[in-house]
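In: next comes the sequence, and after it the predicted model I'd like to discuss.
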Amino acid sequence: MVWVLGVGGAMLLPGGALAGRQREELLVDSVRTALSAAIQNLAPPIPEFEDTSSRLNHLRWLGEMSARLIKRKPDANVRREFLQTVWYESKRAGLDTDLVLGLIQVESNFRKFAVSVAGARGYMQVMPFWTRVLADGNSAALFHLQTNLRFGCVILRHYLDIERGDLFLALGRYNGSRGKAAYPQAVLGARRLWGFA
């Protein structure tokens, strides 16, 4: 099942993973080096907080998101690890957690082992060519929770930087449909489902 944005809002439709039209782009050495460094730093997803208020807000977020995700991930430990990693990798890349959760919903519907027709893998449907460009070429690593989320978040941040903060164009680039509305609208519609006050 995948989410698409229709006239009446977001709708769930049958189907597989959406990614696969991403195009391999030539990266200048400085960009490749910066992205590779971001991927290689495999610090564990342990949250750190400046104050008690921030920690309590995180715990409230974790509880609310866990309740929303329970049907997709019934095991509490799996759900907690997934959400902690989403939170960690989103913050690390300077992305909003609701954006990343919306993208994951559209890309893989929260399926860890999702594979698109074009071979994109995992939660964030990362194309295997990124492992050649940024890592050791082992595309099987894209099924590892933290590796997949790290790659996906770093790639989306890279596209946001290329597009000078234009989320619509960055999402299109992430999906390989830059300039077309369907994919960005689907992600932005799903994002609304993961908002936290």
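Out: Yep, it's here.
In: going forward, measure contacts and count neighbours with C-alpha atoms only.
Out: Noted.
In: thought residue 120 was touching residue 126?
Out: Yes. The pair residue 120 / residue 126 is scored as a contact, 5.0 Å apart, by Cα atoms under 8 Å.
In: of the two, which one has the most company?
Out: Taking other Cα atoms under 10 Å, residue 120 and residue 126 do not tie; residue 126 has more neighbours (29 against 25).
In: state the distance from that one to residue 146.
Out: 12 Å (Cα to Cα, to the nearest Å).
In: what do you get for residue 57?
Out: Separation of residue 57 from residue 146 (Cα to Cα) stands at 23 Å.
In: and here is the other one:
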Amino acid sequence: MRAAALIGLLIALAAPASAQPDEAEREALRSFLESTISGADSFTDRYDAEVWLVDMSSRLARFVDDPQQRLQLLRQIHAAATAAELPPELVLAVIEVESHFDRFAVSRVGAQGMMQVMPFWKDEIGRPDDNLTDNLTNLEYGCRILQFYLQREKGRLHPALARYNGSYGRRTYSDKVYRAWRDHWRTEPLAWLE
């Protein structure tokens, strides 16, 4: 599938069924998608960037209405996940379970942002002024914390996710992440078995 076809697909997916975007909207979205793809430096191939961004954008539409915001967020998620050597689809599943893509989410225990990062982490790494509701900051923290726990658990997803959530020894949380990944974000297999 060529870039123009992918852009056309994204535009079609972006519009509500009852209304087609006007030409100016389509052109703005086309331009934004092209710039997002060219700036998606966490991808090794432009075609892979096009396919992944369009595919994930259609999946993310149920949580984020604006197509430009979706593409920007997906690019940020892909970059943070790739930098932390995590599958971006796993990070998308974690975010779905943690916050349903609400950057201002705060849990009952004080975890903040899309990946529900506990504020004590800011002091742990000596950056007390960081804003955990800033997507880039939150994604960087969340992905690195998950990377740490995956390394600690030697790649075993269930215990690493339980540590991330603070529920080590139980699978309730990791099973939720698994279901979100399986039902909404899966593109290729992950080693979910222990």
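Out: Sure thing, it's come through. Worth saying up front: this structure is predicted, and the values here are computed from it rather than measured.
In: so which of residue 57 and residue 146 of structure 1 has more stuff around it?
Out: Between residue 57 of structure 1 and residue 146, counting by other Cα under 10 Å, residue 146 is the more crowded of the two (22 against 13).
In: does that one lie in a helix or a strand, and which?
Out: helix 145-162 (DSSP states H and E).
In: which stretches of structure 1 form helices?
Out: Using DSSP state H, the helices of structure 1 run over 29-40, 52-69, 76-93, 97-108, 129-134, 145-162, 167-175, 182-192.
In: next, the angle helix 97-108 makes with the last one.
Out: Translated: helix 182-192 of structure 1. Relative orientation of helix 182-192 of structure 1 versus helix 97-108 (axes from the mean of the first three to the mean of the last three Cα atoms, to 10 degrees): 130 degrees.
In: can you tell me what sits against helix 182-192 of structure 1?
Out: Helix 182-192 of structure 1 has contacts (Cα atoms under 8 Å, 6 or more residues apart in numbering) with 3-5, 9-10, 98-103, 105-106, 168-169, 171-172, 175, 177.
In: of those residues, buried ones?
Out: Those of the contacts of helix 182-192 of structure 1 that meet the buried threshold are 3-5, 10, 98-103, 105-106, 168-169, 171-172, 175, 177, by 16 or more other Cα atoms under 10 Å.
In: run the chain-centre distance for stretch 37-53 of structure 2.
Out: Stretch 37-53 of structure 2 sits 15 Å away from the centroid of its parent chain (Cα atoms, centre = their mean, to the nearest Å).
In: now do the same end-to-end measure for that stretch.
Out: Start and end residues of stretch 37-53 of structure 2 are separated by 8 Å (Cα to Cα).
In: equivalent analysis for stretch 109-120 of structure 1, please.
Out: Using Cα to Cα, the two ends of stretch 109-120 of structure 1 sit 14 Å apart.
In: how many neighbours does the closest residue to residue 141 of structure 1 other than its chain neighbours have?
Out: With sequence-adjacent residues excluded and distances taken as Cα to Cα, 6 or more residues apart in numbering, residue 141 of structure 1 is closest to residue 147, at 6.6 Å. Counted with other Cα under 10 Å, the neighbours of residue 147 of structure 1 add up to 18.
In: check contacts around the residue lying farthest from the centre of structure 1.
Out: Here structure 1 reaches farthest from its C-alpha mean at residue 52, the gap being 27.5 Å by Cα atoms, centre = their mean. For residue 52 of structure 1, the contact set (Cα under 8 Å, 6+ apart) is empty.
In: how about residue 104 of structure 2?
Out: Contacts of residue 104 of structure 2 (Cα under 8 Å, 6+ apart): 112, 113, 114, 133.
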